[in-house]
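Participant: Prediction below, plus the sequence it came from.
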Amino acid sequence: MNESVVESLNDWFIAAEHAANRSSWTVRSFNGKTVGVAVPAFYTNDKSGTRMFFDADHGKRLTDALDDMVAKNTDLVFLEGFTDMAENASYWRSTDNTFYDFPNQRLNILRKYSSNKAWPESLRIEMEACDKFFDISKNNSGNQYRTGDLDVAKVANVASDKNTEWYVTHTEPGEWLEWKELPYAAGNVTIKVCYAAKADAKIRFDFGEGTQRRQGPVVELPATGGEWTTVDAFTMKCDVNGWRRTLLNIVAGQPDLNYFTITVEK
């Protein structure tokens, strides 16, 4: 193609281990436009058997690439392999513990570099998508969504043309769900919980780690007759934008947990 009609170009990424210009990301300017491409990791061989491998390096490979693109004022970024699980280049949630430190790691990195979504005014957090959990009973009683001991079931009566929804079920006092990092924007933050319970229950949120750990109040969850309902759990003030470890503890009862939302008033 004649370069006079090409708006922009990029060199893609070069994964062959013998390549002198080997890199998991590239940035190229052409015709006044700067385009970048990156993979968070990569693991496969080419047709001749040459090994092509980039370790995720605990998320550093992707953040280094995105930092470089931000510094170079890149106009357009291609995230190669967005759903490419086979080559370890996917960006979705994963329970892989070899190239992921925790399930939401790569999704969180993308959130941090999103100019208008990094600090959302409202964010919905799915219970079944937690990074870590403690479940007293063995196996997944609902046999849905993920492997392991977390009990996950499908929400009933979801239209076939809509996304399937799941929820955490068969909870017990002493169990907990953990998210390694969630974005909390500065301002008055309200936590709302969507749940269903046949009898009264109680939960508690904790935030942060070590000396910075903050324990929230015990939240009463009245019986709902098994119907889904949403309650304001509590409101807290965040002085600055920050990513915080978040735990949801089952204090009493056996509530079914669908999701919670983090909403900020600035």
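Facilitator: Nice, thanks for sending it over. Model, not experiment: these values are computed from the prediction.

Participant: CA atoms for contacts and neighbours, from now on please.
Facilitator: OK.

Participant: For the chain, which segments count as helices?
Facilitator: 60-71, 105-112 (DSSP state H).

Participant: closest one to A153 among those helices?
Facilitator: helix 105-112 (23.1 Å; C-alpha to C-alpha).

Participant: Would you mark the buried spots in the closest one?
Facilitator: By 16 or more other C-alpha atoms under 10 Å, the buried positions in helix 105-112 come out as Q105, R106, N108, I109, L110, R111, K112.

Participant: hang on, isn't the last one packed against P120?
Facilitator: The one in question is K112. No. Using C-alpha atoms under 8 Å, K112 makes no contact with P120, being 10.6 Å away.

Participant: ok, and here's another one to check against it:
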Amino acid sequence: MRHRTGPWHTSRVLLVCGALAAAVATPAALDGTASAAPAATAAVVDNGGTQLSHRAANVTGALGVTFGFETSTIAGGPYTNQGNTIYNLPLYQAAGQPSSQFWLDAVEQLVTAGVDFVAVDTRGYVPGSAVPNGGGDPRELTQLVAAINQAGAADKLKIAAFDDTPASMTDKKNQVKHHTGGYDPVFDMGDTTGAGEGGYQYLWDNDLKAFFQAVPDNLLYKVGGRPLVYLWSDNSFAFGNQGGGHSAAMLSYVRSQAQAQFGENPYFVTDQSWIANDPAVASVADGQDAWFGVPSPTYTNDTLNGHAFGATVPGFHFVTGSSNMVIDPNHGQTLVGDLANTVGKGDDLTLVEGFTDWLENAALWRTENAPYATTQRDYPGQDLNILRRYSKAPFPGTLTVQAETADSATDTTAGNDFGVYRADSLDVQTTTDTGGGWNVGLIATGESEQWNEVPLQNTEDLTVRVATPNPGTQLRFVVDGVAGSTVTVPNTGGWQTWQTIDAGTFQFQPGTYHTVRIEYPNGGLNVNWWRATAS
């Protein structure tokens, strides 16, 4: 069962944020042609690195994450929830920035994580309301679509729906009929028109229809050619009259409308409560999940129609008043174990709560650069790296790492000189390079950026996207303490005139993860991203 920690609008946050951290499959819009290559040298051999668990090659199930887009999440705060201590605050500082930048950063992180789909937490809207009508307004998803296209990631990231049914149906019905919101009176599943305390329009017209209007067909995540739609609980805290075929009839109606209006036949995965409350749902739903428990089980596997469905969470912490709901993330090992027992056990679909769920300390995004006691993560990109390990490409053939996403940095000046993206001393500015986003700027002599647990194996060619009006600036890669060649960066013609340069070749052991640092022996340049390409 899904756990509530307060009013619907603050109890559950599911995904989004920033400018993707460690390695990501290269978006086409960010491709650069390498130039200014140094003289050919032998590959630098690094026999170090770490062996970590990851998805086996014969495992084919899909991996997705839930993604809540509440107003405070997109706005960068306030990060408060009924007195609960908030640990995993984001690295990306969204406050004061355009919402389009929040979505662009979110896409980068999702692509970095290697997930097959992002299941956006839809909560419907009140007819006639401005956009957004609170968190989860599906009409707002046009911004996610725009960000995916801007990043050139349409072939890498797809969108599913995760319908927060108590919010989209019961709460919205009570806003419309009683001008109150909340879950009392409960939603009558037997009322088809809304004459009483129900109405199919809340799930279809004011919710999933808007989802299909916002998300084009080419960006829908599909199972066997059918768009994936998760539906959360229809239990008695928010619903009544579910049995007798009533819940099944509602799903059949939604399916018929999606087919008639959009030519789409939804692949419904329901919370187990749907079939428990109305056995007729088994003939309409395509799958079901059992969610997770607090404090246990931290993962579940469920089956329907011969397919297996996993659900899990990286951690959970809601402690306030009489509530004491905790799942210890255990330095990332809870998520590792849960993915090994869902993805790794061959579940056809695995869904992880909750990419942006800072409200319950279940967020998967890059956290702020702070000690474990503050973030409950060992380093900012830890959960993204764990997700990628259980993605379909734990060792991507092409890995692009955004400079602003460094897990740690050595900077010679206090504070972020440009005041965007992150709150520590790394100097990050908005870039005008292809694809947009951010770059690290005003890099001085002696500075460096570092990333942890980067998947690199066999022979990897390294390139860097640079800009500088200065001659003679220098950089070098140091991997696991092994230094590569020092590369002289050409004068590109300006601080935002970008060029991709070769930065050497490394040889690694198969299936290993590494600490990668870029050092700057002679500063005076900007860096947008670096890339490792298997050769």
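Facilitator: Arrived safely, thanks for sending. Just so we're clear, the structure is a prediction, and the values are computed from it rather than from any experiment.

Participant: As TSV, the buried residues of helix 105-112 of the first structure with distance to E126 of the first structure would be great.
Facilitator: Below are the buried residues of helix 105-112 of the first structure laid out as TSV (distance: C-alpha to C-alpha, whole Å):
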residue	distance to E126 of the first structure
Q105	15
R106	16
N108	14
I109	18
L110	18
R111	16
K112	19
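
Participant: Without its sequence neighbours, what residue ends up closest to the equivalent of V193 of the first structure over in the second structure?
Facilitator: V193 of the first structure maps onto V464 in the second structure when the alignment is built from TM-score structural alignment. Spatial nearest neighbour of V464 of the second structure, chain neighbours left out: W530 (4.2 Å); criterion: C-alpha to C-alpha, 6 or more residues apart in numbering.

Participant: what do we get in the first structure for that neighbour?
Facilitator: In the first structure, W530 of the second structure lands on F260 (TM-score structural alignment).

Participant: Could you do T300 of the second structure as well?
Facilitator: Using TM-score structural alignment, T300 of the second structure pairs with T26 in the first structure.

Participant: My read is that R388 of the second structure contacts P394, right?
Facilitator: Yes. R388 of the second structure lies in contact with P394 (C-alpha under 8 Å); the separation is 5.4 Å.

Participant: which residues in the stretch 251-400 of the second structure form strands?
Facilitator: 267-271, 287-289, 299-304, 307-312, 316-320, 323-327, 349-352, 398-402 (DSSP state E, counting those that start in this stretch).

Participant: Reformat those strands into TSV and put distance to K173 of the second structure and mean neighbour count next to each item.
Facilitator: TSV is the format used below for the strands of the stretch 251-400 of the second structure (distance: least, C-alpha to C-alpha, whole Å; neighbours: other C-alpha atoms under 10 Å):
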stretch	distance to K173 of the second structure	mean neighbour count
strand 267-271	21	22
strand 287-289	25	25
strand 299-304	31	19
strand 307-312	28	24
strand 316-320	28	21
strand 323-327	28	16
strand 349-352	28	26
strand 398-402	43	24
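
Participant: would you turn the ones you listed into TSV with distance to V145 of the second structure?
Facilitator: Shown next, in TSV, are the strands of the stretch 251-400 of the second structure (distance: least, C-alpha to C-alpha, whole Å):
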stretch	distance to V145 of the second structure
strand 267-271	21
strand 287-289	26
strand 299-304	30
strand 307-312	25
strand 316-320	29
strand 323-327	33
strand 349-352	21
strand 398-402	21
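
Participant: For K177 of the second structure, which of those strands is the nearest?
Facilitator: The nearest among the strands of the stretch 251-400 of the second structure, by C-alpha to C-alpha, is strand 267-271 at 26.5 Å.

Participant: And the contacts of that closest one?
Facilitator: The list of residues contacting strand 267-271 of the second structure from outside it, by C-alpha atoms under 8 Å, 6 or more residues apart in numbering, reads 1, 222-223, 226-234, 284-291.

Participant: Same check on stretch 516-529 of the second structure?
Facilitator: The contact list for stretch 516-529 of the second structure (C-alpha under 8 Å, 6+ apart) reads 400-404, 431, 438-452, 454, 464-470, 472-480, 495-496.

Participant: make it 7 Å
Facilitator: Here stretch 516-529 of the second structure makes contact (C-alpha atoms under 7 Å, 6 or more residues apart in numbering) with 400-403, 438-452, 464-468, 470, 473-480, 495.

Participant: again, but for stretch 224-242 of the first structure
Facilitator: 183-198, 219.

Participant: Now restrict the residues you listed to buried residues only.
Facilitator: Using 16+ other C-alpha under 10 Å as the burial test, the contacts of stretch 224-242 of the first structure include 183-187, 189-197, 219 as buried.

Participant: What is the most widely separated pair among these?
Facilitator: A186 and A197 (32.3 Å).

Participant: ok so, going back, would you turn the helices of the first structure into a markdown table with distance to M1 of the first structure?
Facilitator: Listed next are the helices of the first structure as a markdown table, based on distance: least, C-alpha to C-alpha, whole Å:
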| stretch | distance to M1 of the first structure |
| --- | --- |
| helix 60-71 | 27 |
| helix 105-112 | 33 |
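
Participant: Tell me which of the ones you listed lies nearest to Y43 of the first structure.
Facilitator: Across the helices of the first structure, closest to Y43 of the first structure is helix 60-71 (C-alpha to C-alpha), at 13.7 Å.

Participant: tell me the angle that closest one makes with strand 33-38.
Facilitator: Here helix 60-71 of the first structure points in a direction 170 degrees away from that of strand 33-38 (axes from the mean of the first three to the mean of the last three C-alpha atoms, to 10 degrees).

Participant: Not counting helix 60-71 of the first structure itself, show me its contacts.
Facilitator: W25, V27, G36, A38, V39, P40.

Participant: Dump those residues into CSV; add distance to R244 of the first structure as well.
Facilitator: Shown next, in CSV, are the contacts of helix 60-71 of the first structure (distance: C-alpha to C-alpha, whole Å):
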residue, distance to R244 of the first structure
W25, 29
V27, 32
G36, 30
A38, 27
V39, 26
P40, 23
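
Participant: what's the most distant pair in those?
Facilitator: V27 and P40 (15.1 Å).

Participant: check contacts around the residue most central in space within the first structure.
Facilitator: Nearest to the geometric centre of the first structure sits N104, at 3.2 Å (C-alpha atoms, centre = their mean). Residues near N104 of the first structure by C-alpha under 7 Å, 6+ apart: R93, D131.
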